[in-house]
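>>> Build me a model from this:
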Amino acid sequence: MASYLSQAKDLMQQFTSCKVVHIKRSENRLADALSKLASTSFEHMGKDVRIEIVDVPSVPRRQVLVIQTGATSWMEPIKAYLASGILPEDKAEARKIRHKALWYQMHDEVLFRKSFLGLLLRCVDVEESNYVIREIHEGICGLHTGPRMVIAKIMNAGYYWPGMHGDAVKEIQKCDACQRHAPQTLRPQNHLVLITSAWPFQKWAIDIMGPFPEAPGRVKFLPMEIDYFTKWVEAKPLAHIKSSIN
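This next block holds a predicted model:
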């Protein structure tokens, strides 16, 4: 429509005066009837009805040149081998391409990978893979699931690229919602160090709890001692705690 609009503006500049009039739908029945003739059959129409079929659009097609920027896609060597039989000069790389090409096939200049179930998965490059991961993970129907579930949904949707799991992990770690609402782990940051005791009452653990609300006798502190071997507990309430520094 933009091309037709630009062509109409160019034609309007060739006239000395031009006026654009909006036609109401009720007054545009003849044009609607003519537009519907294109989707109807011509066999039942009379010979006096003349219909012209335009195969070429009135707007000239623009010539588009494909320009590739950035790094070469991982699909280009496989496409070149499947389409023209072109292999890299390095013998090791050429052997890898021949081995990988057994799992791929071309259809309308699009590369597909054969899956174990016989389905064809469309191969995508780096930019498309990042978009697919974000759409599956946090899109309209995204559930902010983990990498394994995201990869399973991507393959069920019919997409493939090498290193899918690693790319999914990197993209999911960047998700702001997952970082904010992820469950907190209670695992200690350091390894636990066990303190053993060879016989009873060899080692004691001492701790002072309080101050608590005053109880009868004005006691409000509770020193506790626990034996490491038998787990025997000794506690005695006190009113005051004196500390001495030697």
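>>> contacts and neighbour counts: CA atoms only from here.
Will do.
>>> Assess the claim that His137 and Ile151 are in contact.
No. Between His137 and Ile151 there is no contact under C-alpha atoms under 8 Å: 9.6 Å.
>>> And those two? Which one has more around it.
Under the criterion of other C-alpha atoms under 10 Å, the comparison of His137 against Ile151 puts His137 first, with 25 against 21.
>>> On the three-state scheme, the more buried one is what?
Here His137 is helix, with the state taken from DSSP: H, G, I helix; E, B strand; the rest coil.
>>> Look up how far Ser35 lies from it.
Going from His137 to Ser35 by C-alpha to C-alpha, to the nearest Å gives 44 Å.
>>> here's the other one to compare against:
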Amino acid sequence: MAVSSMNECIRKLGGRQLDRVVDIFADTATAMVTFPELDHYGARPDLKYVGAIEYYDGGAVPVWPKGQGKRIFLYFRAASLVADKVMEALTAFPGVAICSIPDASADFRKKHESERVQIVTSPLDLRRVLETADLTITYGGLGLVSASALAGVPTLVIPQHSEQYLTAQRVAALGIGILFNQKSKLGNLGQHIEYILGANGMSDQAKRFSARHRNHQSSISAALVAEEASALMRT
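A predicted model of the protein is given here:
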């Protein structure tokens, strides 16, 4: 059924008919907008990796809450089923946090904000946030995970669906962070935070990742993708 519908459209456009849905990818170029180490299936020598395309600019300058201890940057959604538990763990942690939560309501902010925990709903200058953060907590979007690793900041990933889970597995395998798992020996979320910020080498591993890719530029990655697309259009 799907192939028939696709072939009807292709016929009208004067294209080549398909035998299988997967044939739509035949004779196409592949540019992986990630790093080999973060590929969900591990580095594949037959693929072209151009690196992540992060969007840093355009946000407000971050102002960390006053207080001692480690600095944690959280990017999450208030609509998540575990959002309250995440915020409770941050409140109990002896450090300071900037929480970027675009869908945070006034009630949510009133419930969880404090002198040490700041909640913002508008975009932040991500580069400046990560330059001064000790830990990133997020649900595993590849963009922020990549940006955090490039900044040499370890990441605690709380995945919300399978793709984010795969990203979290790569983060854990690289030793640049961990996957939150309620059934692990690390225990609750607060204990995960303490572990990742402890003397276990994760910050060092994240800094090594950053050093390996110190010449990475998003603008170059974007240009490489555009070049691949333009080459296809000329064929």
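>>> quick one: TM-score?
The TM-score (TM-score structural alignment, normalised by the length of structure 2) is 0.17; 65 aligned residues with a C-alpha RMSD of 5.2 Å.
>>> in the longest helix belonging to structure 2, what's buried?
Longest helix of structure 2, by residue count under DSSP state H: helix 218-234. By 16 or more other C-alpha atoms under 10 Å, the buried positions in helix 218-234 of structure 2 come out as Ser218, Ser221, Ala222, Leu224, Val225.
>>> Same check on stretch 149-166 of structure 1?
Val150, Ile151, Ile154, Met155, Tyr159, Tyr160, Trp161, Met164.
>>> Then stretch 93-106 of structure 1?
By 16+ other C-alpha under 10 Å, the buried positions in stretch 93-106 of structure 1 come out as Ala94, Ile97, Arg98, Ala101, Tyr104, Gln105.
>>> same deal with stretch 122-135 of structure 1?
For stretch 122-135 of structure 1, the neighbour count (16+ other C-alpha under 10 Å) marks Arg122, Cys123, Val124, Ser129, Asn130, Val132, Ile133, Arg134 as buried.
>>> who's in contact with Lys153 of structure 1?
Neighbour list for Lys153 of structure 1: Ile136 [criterion: C-alpha atoms under 8 Å, 6 or more residues apart in numbering].
>>> Work out for me the element it sits within.
helix 147-157 (DSSP states H and E).
>>> same check, this time on Lys9 of structure 1
With DSSP H and E as the test, Lys9 of structure 1 turns up in helix 2-12.
>>> Could you list every helix and strand in contact with that helix?
Contact here means 3 or more C-alpha pairs under 8 Å, 6 or more residues apart in numbering; DSSP states H and E; on that basis helix 2-12 of structure 1 packs against no helix or strand.
>>> Please tabulate the buried residues of stretch 93-106 of structure 1 in a markdown table and include distance to Leu111 of structure 1 and secondary structure as additional columns.
Converted to a markdown table, the buried residues of stretch 93-106 of structure 1 look like this (distance: C-alpha to C-alpha, whole Å; DSSP: H, G, I helix; E, B strand; the rest coil):
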| residue | distance to Leu111 of structure 1 | secondary structure |
| --- | --- | --- |
| Ala94 | 18 | helix |
| Ile97 | 14 | helix |
| Arg98 | 15 | helix |
| Ala101 | 10 | helix |
| Tyr104 | 7 | strand |
| Gln105 | 6 | strand |
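>>> And those, which is closest to Arg180 of structure 1?
Tyr104 (40.5 Å; C-alpha to C-alpha).
>>> Sounds good, over and out.
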